[in-house]
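S.K.: Only the shape, not the letters, is given here:
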């Protein structure tokens, strides 16, 4: 039977230094991911850590700025792969597929930041590459999303005041709609860690 890998995408300090972090839906994303990490280890699954980098960009994702590191509370074990990417998905600019093949992985569980961006894109590419994909929306985080025509310089207040802005919850729901039945199966944290459902 093919192994499962938990992919933890971009749960890094870079996001916390940006103004829009105050719009995040799951400020406790590190704790949510940790629940999956501990369960994955208990089940003998592979845990793969991914960090997003933009070398030379001078912003929070530039490794030289010191923020490209896992959020406090997340501690990879020796032997757990840590890879860095420069694309939205975790496959294109990394050796992730090679790593998964070496470990006999046929199923990936996607978690991390941002729900509709790096997590969703990784799920789509993973599905196209032939992996069974499980998407744990509640173990992903995102922020309110401004309309595409809004300036990158807009303040958090301006974004929130714009009626076209999608809330983080709306963004996450949209991701579930487009992934489910096509690219991934949506699961909750409790379902994956084996917490019994109350009747």
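M.R.: Right, received. Where do you want to start? Keep in mind it's a predicted model, so treat the numbers as computed, not measured.
S.K.: For the rest of this, base every contact and every neighbour count on C-alpha atoms.
M.R.: Noted.
S.K.: for the chain, what's the longest helix?
M.R.: helix 29-42 (DSSP state H).
S.K.: That one: which residues count as buried?
M.R.: Neighbour-count burial for helix 29-42, counted by 16 or more other CA atoms under 10 Å, picks out 29, 30, 31, 32, 33, 34, 36, 37, 39, 40.
S.K.: okay if I get these as JSON lines plus distance to residue 120?
M.R.: Formatted as JSON lines, these follow (distance: CA to CA, whole Å):
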{"residue": "29", "distance to residue 120": "16"}
{"residue": "30", "distance to residue 120": "18"}
{"residue": "31", "distance to residue 120": "20"}
{"residue": "32", "distance to residue 120": "18"}
{"residue": "33", "distance to residue 120": "16"}
{"residue": "34", "distance to residue 120": "20"}
{"residue": "36", "distance to residue 120": "18"}
{"residue": "37", "distance to residue 120": "19"}
{"residue": "39", "distance to residue 120": "22"}
{"residue": "40", "distance to residue 120": "20"}
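S.K.: circling back to that earlier point, what does the longest helix of the chain contact?
M.R.: 5-6, 8, 11, 46-47, 71-74, 111-112, 138-141, 189, 192-193 (CA atoms under 8 Å, 6 or more residues apart in numbering).
S.K.: And for stretch 13-23?
M.R.: Contacts with stretch 13-23, where a contact means CA under 8 Å, 6+ apart, come from 60, 61, 67, 68, 69, 70, 71, 143, 144, 156, 168.
S.K.: what angle separates the helix or strand where residue 137 lies from helix 29-42?
M.R.: Secondary structure from DSSP states H and E places residue 137 in strand 132-141. Using axes from the mean of the first three to the mean of the last three CA atoms, to 10 degrees, the inter-axis angle of strand 132-141 relative to helix 29-42 is 150 degrees.
S.K.: The structure to be compared is supplied as follows:
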């Protein structure tokens, strides 16, 4: 086993936010489940990552009960579950140690949000020397307001602002930023097809 699937922040916290309705893929858990099944069939390690902000009083505060895997996902016995408090999955966790102890050199990364926790994890993993693949259609994100937009926009105001960056634009930008520098960009279909060829 030299490969691992890193599932980042596919958690109920996001569904508890009003912005969830604008998410690029409301059924992201379905594609993540396909990757998990693929990893398990291949004998790859599956690592589950949850974002936590203790004491924040918002949906990422564990005390409110939303910091848990989305209900469609099922973690198998022995699969690590780690909690992070930074954007990337390495800085505030023992992820690198866990991967090193198991001889992992290749990572497939998926999860929420594409340009935030997924991208920062992929960038750092690339700098650490891992061979990284981002399963781009097993990531999801939301529209991003313009930097000059007022704080606290409602969902309707966010979507009505012509300066808002759409979720699709955010994902495309992440593909351009990572490809050939920090990661290989692939789809779930492509990863499944590649696995079939190795059988």
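M.R.: All right, it came through fine. Everything numeric in this text was worked out from a predicted model, so none of it was measured.
S.K.: Which of the contacts of stretch 13-23 of the first structure are buried? Put it as a ChimeraX command.
M.R.: In ChimeraX, a selection of the buried entries from these looks like this (16+ other CA under 10 Å):
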select :60,61,67,68,69,70,71,143,144,168
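S.K.: now, which of the contacts of stretch 13-23 of the first structure lie within strands?
M.R.: Using DSSP state E, no member of the contacts of stretch 13-23 of the first structure sits in strands.
S.K.: Show me the strands in the first structure, by range?
M.R.: 3-9, 46-52, 82-85, 105-113, 132-141, 185-186.
S.K.: got the buried residues for the longest one?
M.R.: Right, the one you point to is strand 132-141 of the first structure. Quick answer for strand 132-141 of the first structure (16+ other CA under 10 Å): 132, 133, 134, 135, 136, 137, 138, 139, 140, 141.
S.K.: Tell me how far it lies from the chain's centre.
M.R.: 8 Å (CA atoms, centre = their mean, to the nearest Å).
S.K.: Look up the average distance of it to its aligned counterpart in the second structure.
M.R.: In the superposition with the second structure, the average deviation recorded for strand 132-141 of the first structure is 0.5 Å (mean CA distance after the TM-score superposition for the first structure).
S.K.: what's that strand packed up against?
M.R.: Where contact means 3 or more CA pairs under 8 Å, 6 or more residues apart in numbering; DSSP states H and E, strand 132-141 of the first structure is packed against helix 29-42, strand 105-113, helix 120-128, strand 185-186, helix 189-193.
S.K.: List the contacts of it.
M.R.: With CA under 8 Å, 6+ apart as the criterion, strand 132-141 of the first structure contacts 24-27, 29, 32-33, 106-115, 119, 123, 126-127, 172, 176, 183-189.
S.K.: if we can go back for a sec, just give me the mean distance for the longest helix of the first structure relative to the second structure.
M.R.: Using mean CA distance after the TM-score superposition for the first structure, the mean distance for helix 29-42 of the first structure is 0.3 Å.
S.K.: Taking strand 46-52 as reference, get the angle to that helix.
M.R.: Going by the same axes, to 10 degrees, helix 29-42 of the first structure makes 150 degrees with strand 46-52.
S.K.: Quick one: distance of helix 29-42 of the first structure to the chain centre.
M.R.: Worked out by CA atoms, centre = their mean, helix 29-42 of the first structure lies 13 Å from the chain centre.
S.K.: Pick out the residue closest to the middle of the second structure.
M.R.: Centroid check for the second structure by CA atoms, centre = their mean gives residue 111 as the closest residue, at 2.1 Å.
S.K.: Show me what it lines up with in the first structure.
M.R.: Under the alignment (TM-score structural alignment), residue 111 of the second structure pairs with residue 112 of the first structure.
S.K.: list the contacts for that match?
M.R.: So residue 112 of the first structure contacts 7, 8, 9, 10, 11, 29, 33, 119, 139, 140, 141 (CA under 8 Å, 6+ apart).
S.K.: Name the nearest of those residues relative to residue 98 of the first structure.
M.R.: Closest to residue 98 of the first structure out of the contacts of residue 112 of the first structure is residue 7 (14.0 Å), distances taken as CA to CA.
S.K.: Distance check, the nearest residue to residue 142 of the first structure once chain neighbours are set aside against residue 5 of the first structure.
M.R.: Closest residue to residue 142 of the first structure in three dimensions, ignoring its sequence neighbours and counting by CA to CA, 6 or more residues apart in numbering: residue 114, at 4.8 Å. According to CA to CA, to the nearest Å, residue 114 of the first structure stands 19 Å off from residue 5 of the first structure.
S.K.: now swap in residue 14 of the first structure and tell me
M.R.: Remark: distance between residue 14 of the first structure and residue 5 of the first structure (CA to CA) = 24 Å.
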